[in-house]
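Engineer: Sequence and computational prediction follow.
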Amino acid sequence: MSFTVRTDAFGNGAAIPAKYTCSGADVSPALQWSDAPAGAKSLALIVDDPDAPGGTWTHWVLWDVPAQSGGLPEGVPPEESLPGGARQGKNDFGKVGYGGPCPPPGKAHRYFFRLYALDKVLELMAGSERPDLEDAMKRHILAQAEWMGTFKR
């Protein structure tokens, strides 16, 4: 079995419904995962848009998710610390938590939901940003899973 992440909100490679974007309620989709490696102590999530005009735009950073958890519910609240010990950082909108797709009008952008299985609990300060998370994850990634959706306005 291999480490996987998925959502029932949209198919892999399919259009993301407006509900999960700035054109709708802008809530995070429910995510499910399975088969984290045996040595995983925590999970981290990075959601980004590599097609943004100014370079890759980070929409969500989340870490210290318990490795034994099976997913996240829809509409994770924009709080730095979550029940169970997970922590959220600032996205490129300058806000804590999920910030949905919100590209300029034009062609569709790709949004990657990348989940990392880590061999430790990071204990990174809540409210940190993506570069801090990536630094903390170095040499601790056991496996990575990915799901991608598209959105255009």
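Structural biologist: In hand now; what should we look at? Because the structure is a prediction, the values reported are computed rather than measured. Numbers count the residues shown, from 1 in each chain.
Engineer: drop to CA atoms for contacts and neighbour counts, all remaining ones
Structural biologist: Will do.
Engineer: Tell me where the protein has helices.
Structural biologist: Using DSSP state H, the helices of the chain run over 130-137.
Engineer: if I look at the residue of the chain most remote from its centre, how far off is Ala145?
Structural biologist: Outermost residue of the chain with respect to the C-alpha centroid, by Cα atoms, centre = their mean, is Gly106; its distance is 24.0 Å. According to Cα to Cα, to the nearest Å, Gly106 stands 29 Å off from Ala145.
Engineer: burial count for Phe93?
Structural biologist: Neighbour count of Phe93, defined by other Cα atoms under 10 Å: 14.
Engineer: here's the one I want to compare it with:
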Amino acid sequence: MAANQPIRTAQSTAGKFTVTSTNISPGGKIADAQVYNSFGCKGGNVSPELSWSSAPAGTKSFAILMHDPDAPTGSGWWHWVVYNIPANVGSLPAGAGDPKKSLLPSGALQGRTDFGDPGYGGPCPPPGKPHRYYVRVYALKVEKLEV
């Protein structure tokens, strides 16, 4: 079941940039709340709460990516893409990945995932080996990515 799959969060190796979550933990299990709610999975499809601090000097914006490198597609599976998060923002609440809720900070955008739409799409791997999920927060030197 997808809720039993491990998740890993990434932190910058430069300086003290730290990423934390009340919903997920490095090497932990994914809660049903974060699991996708289609393709045979019955989770809540709620994006996790994320917080970050001590961004590198010169940070002008942030981006968040969630990726499953173990998906049998040749390039993995992109579950969440958020960019143009203003530099003065240090967290996103749970559920911010739902475009209908308007919980992202002003100016932040969500990119299309491998589910075909913008917004968070939780884990829902096929039966078999556990999948790894990497949630990465990037501190960027530009205010906006023109995507």
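Structural biologist: Looks like it arrived, so ask away. It should be emphasised that the depicted structure is a prediction, and the values quoted were computed from it without experimental measurement.
Engineer: what does Phe115 of the second structure align to in the first structure?
Structural biologist: Structural alignment (TM-score structural alignment) places Phe115 of the second structure against Phe93 in the first structure.
Engineer: thinking again about what came up before, can you tell me what the residue farthest from the centre of the first structure aligns to in the second structure?
Structural biologist: Residue pairing (TM-score structural alignment): Gly106 of the first structure is matched to Gly128 of the second structure.
Engineer: and what of Leu31 of the first structure?
Structural biologist: In the second structure, the residue paired with Leu31 of the first structure according to TM-score structural alignment is Leu50.
Engineer: Name the nearest residue to its match, sequence neighbours excluded.
Structural biologist: Residue nearest to Leu50 of the second structure in three dimensions, not counting chain neighbours: Ser21, with 4.7 Å by Cα to Cα, 6 or more residues apart in numbering.
Engineer: What does Met148 of the first structure correspond to in the second structure?
Structural biologist: In the second structure, no residue is paired with Met148 of the first structure according to TM-score structural alignment.
Engineer: residues near Met148 of the first structure, how many?
Structural biologist: For Met148 of the first structure, the count of nearby residues is 21 (other Cα under 10 Å).
Engineer: Contacts only, for it.
Structural biologist: Taking Cα atoms under 8 Å, 6 or more residues apart in numbering as the criterion, Met148 of the first structure is in contact with Asn12, Gly13, Ala14, Arg110, Tyr111, Phe112, Phe113.
Engineer: switch the cut-off to 6 Å
Structural biologist: For Met148 of the first structure, the contacting residues are Asn12, Gly13, Tyr111, Phe112, by Cα atoms under 6 Å, 6 or more residues apart in numbering.
Engineer: now the nearest residue to Gly58 of the second structure once chain neighbours are set aside: how far from Ala55 of the second structure?
Structural biologist: Closest residue to Gly58 of the second structure apart from its sequence neighbours, by Cα to Cα, 6+ apart: Lys141 at 6.1 Å. Relative to Ala55 of the second structure, Lys141 of the second structure is positioned 11 Å away (Cα to Cα).
Engineer: same check, this time on Leu145 of the second structure
Structural biologist: For Leu145 of the second structure relative to Ala55 of the second structure (Cα to Cα), the value is 18 Å.
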